[in-house]
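S.K.: Have a look; sequence and predicted model below, questions after that.
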Amino acid sequence: MPTVSPTSAAVAATSSKRFHWLLAALLLQFAASPFLDGTPAVILQDILFLGILLAALGVARRSRLHQFNCLLAGLCAAAVVAKYGTGLSHMDVVGNLLGAAVILLTAVEVSGYLSRQRRVDLDTVLGGLCVYLFIGVMWYLLYALVGQLDPRAFDYTVHGHDLPEPERLRLLFFFSYVSLLTTGYGDIVPMSAVARTLAVVEGITGQFYMVFFMARLVGLHVAEKMPSSR
């Protein structure tokens, strides 16, 4: 019988819980965001986002898109650094555009990786949940991009007008997940045609993903746990 070294066993245990750690990092960012305020909070959020993005890129390294996605991620990181180093406002637009592209390709990479797994365990299901959270992040970046190009694209109603950028971005982050969950509190209203279309497409994407992809993963996971009937 072949023996397994302690080092190999430790590596296998860590790799089998790769999505546990990625999901924990995403949830930690969500939990910390309400307590962060001002420009330092925006910088810290950008650093956390880049760190989580790098962690996600390491999950599906065998994808054909991986090298191209890594290149885009490097350009996105460079745009974020240039935004703070040069103070140029258009670098924000470039960073959001590249960030949305990287998140999209990362979600495609991870989804492809998950769909190829023959054994569906808890970590695989959590990986599907990570993709769901990435969808919300991608649409948040798209909303931020639309808001930068058209300041009247969103009406913040009860939150007031002429909001500082950190507060506006925080509200758009909230709006993205509210739209993904199809909750719709109505305190943030998309006004432009592009913003309304993005909100509708996000709601449809979230429902489609949960009904078909996540339901399939959970169903396979439950089926594996059930004893086979003879």
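M.R.: Good, I have the coordinates.
S.K.: Going by C-alpha atoms from here, please, whenever you check contacts or count neighbours.
M.R.: Will do.
S.K.: Quick check, Ile52 in contact with Leu23.
M.R.: No: here Ile52 does not reach Leu23: they are 9.5 Å apart, not a contact under Cα atoms under 8 Å.
S.K.: Helices along this structure, start to end?
M.R.: 6-15, 18-32, 38-57, 66-86, 90-115, 122-149, 165-180, 193-208, 215-225 (DSSP state H).
S.K.: who has more neighbours, Ile52 and Leu23?
M.R.: Of the pair Ile52 and Leu23, Leu23 is the one with more neighbours under other Cα atoms under 10 Å, namely 21 against 16.
S.K.: what's the spacing between the spatially closest residue to that one that is not a sequence neighbour and Val94?
M.R.: Once flanking residues are discounted, Leu23 sits nearest to Cys130: 5.7 Å by Cα to Cα, 6 or more residues apart in numbering. Counting by Cα to Cα, to the nearest Å, the gap from Cys130 to Val94 is 25 Å.
S.K.: Kindly report the same for Phe212.
M.R.: 33 Å.
S.K.: Taking the centroid of this protein, which residue is nearest it?
M.R.: Phe134 (1.9 Å; Cα atoms, centre = their mean).
S.K.: Pasting the second one now:
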Amino acid sequence: MLPILLMPFTARYGWQGHVLLALVFNLLIVQSIRTLPVMPGVPYARLRQEFFRGIGLVGSIGLWAPVASGEWPGGSFHAGEMVLLSLFFLITSTRLVRVLARVPRVNGQVLAGAAAGYLHLGLTGGVLATATQVLVPGSFSLGETAGQQLLLDRLTYFSFVTVAGVGYGDVLPANAVGERFVILLSVASTLYMALLVGLLLGRFIASEEVEMLEDEELGPPRAPENSP
């Protein structure tokens, strides 16, 4: 939640805002790399882990470019950095789902992982929408307050509104590229929620059945026999 809550402040303080944004996203990247383990039984697991770490490392370094120059250097660099971060967060969400699929029982950590995957999906949509807007200007109509907000902050808000299916209408797709982006994001969020709810519900039912079987096998406690 930290990047979502702090992004409005990064739009107001210029160079200090760029530093805050880079620190917060670097923290998120480092935490994602530390938390997600190497998946056993997956082909080229170590290679995939190194690729995952490499994307996160390059993306975290790229976030410091506007800190050094005072602004994002060139549209292509800005778009490339957003695409790289989108790929990292997308892989993070996918790996979270794979981790959740292997847990035997539903507990607090599993629910926290599910919530983290949902937040990563919203952040990925916002970062990828920013890359789309930079590569294809005019893909989104940003509304009257667009000049007062960081582009990433505005489109992250749009991403979570789309994922939640709320649709306030203050930020809208403005051409075919933006419309296709909304379709893909809506389908991805619907599939994530459907798969996640089915997965957690199945694990919860299985856990309850195991506990019931264990209780039946143990049976009621026996009363102590009186000695002669």
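M.R.: On my side now, so go ahead. This one's a predicted model, so the numbers in the text were calculated from it and none came from an experiment.
S.K.: Can you pick out the residue with more neighbours from Cys130 and Val94 of structure 1?
M.R.: Cys130 (22 against 17).
S.K.: Provide the aligned range in structure 1 for stretch 103-119 of structure 2.
M.R.: Mapping stretch 103-119 of structure 2 onto structure 1 (TM-score structural alignment) gives residues 117-133.
S.K.: tell me the contacts of Thr92 of structure 2?
M.R.: 32, 36, 117, 120 (Cα atoms under 8 Å, 6 or more residues apart in numbering).
S.K.: likewise Val218 of structure 1?
M.R.: By Cα under 8 Å, 6+ apart, Val218 of structure 1 lies in contact with Val125.
S.K.: and if you look at Asp155 of structure 1?
M.R.: Asp155 of structure 1 sits in contact with 161, 188-191, where contact means Cα under 8 Å, 6+ apart.
S.K.: try 10 Å this time
M.R.: 161, 187-192 (Cα atoms under 10 Å, 6 or more residues apart in numbering).
S.K.: Would you mind checking these for buried ones?
M.R.: Neighbour-count burial (16 or more other Cα atoms under 10 Å) applied to the contacts of Asp155 of structure 1 gives 188-190, 192.
S.K.: got CSV for the residues you listed, with distance to Thr39 of structure 1 too?
M.R.: What follows is the buried ones among the contacts of Asp155 of structure 1, written out as CSV (distance: Cα to Cα, whole Å):
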residue, distance to Thr39 of structure 1
Ile188, 22
Val189, 25
Pro190, 25
Ser192, 28
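S.K.: that older thread, how do the contacts of Asp155 of structure 1 look in structure 2, which are kept?
M.R.: Retained in structure 2: 187-192, out of the contacts of Asp155 of structure 1 (criterion both residues aligned by TM-score structural alignment, their matches' Cα atoms under 10 Å).
S.K.: tell me, how many neighbours does the residue mapped onto Leu23 of structure 2 from structure 1 end up with?
M.R.: When structure 1 is aligned by TM-score structural alignment, the residue opposite Leu23 of structure 2 is Ile47. Ile47 of structure 1 is flanked by 15 other residues according to other Cα under 10 Å.
S.K.: Am I right that Ile47 of structure 1 is in contact with Tyr84?
M.R.: No: between Ile47 of structure 1 and Tyr84 there is no contact under Cα atoms under 10 Å: 11.9 Å.
S.K.: ok so, going back, quick check: the two most widely separated of the contacts of Thr92 of structure 2?
M.R.: Of all pairs drawn from the contacts of Thr92 of structure 2, the one with the longest distance (Cα to Cα) is Leu36 and His120, at 13.3 Å.
S.K.: intersection of neighbour lists for the two?
M.R.: 92, 96.
S.K.: from the chain's centre, how far out does the match of stretch 103-119 of structure 2 sit?
M.R.: 14 Å (Cα atoms, centre = their mean, to the nearest Å).
S.K.: Buried residues, it. List them.
M.R.: Buried, per 16+ other Cα under 10 Å, within stretch 117-133 of structure 1: 120-133.
S.K.: same check, this time on stretch 146-161 of structure 2
M.R.: So, applying 16+ other Cα under 10 Å, buried residues of stretch 146-161 of structure 2: 149-161.
S.K.: okay if I get those residues as TSV plus distance to Leu142 of structure 2?
M.R.: Output for the buried residues of stretch 146-161 of structure 2, formatted as TSV (distance: Cα to Cα, whole Å):
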residue	distance to Leu142 of structure 2
Gln149	10
Leu150	11
Leu151	9
Leu152	11
Asp153	11
Arg154	7
Leu155	8
Thr156	11
Tyr157	11
Phe158	9
Ser159	12
Phe160	14
Val161	13
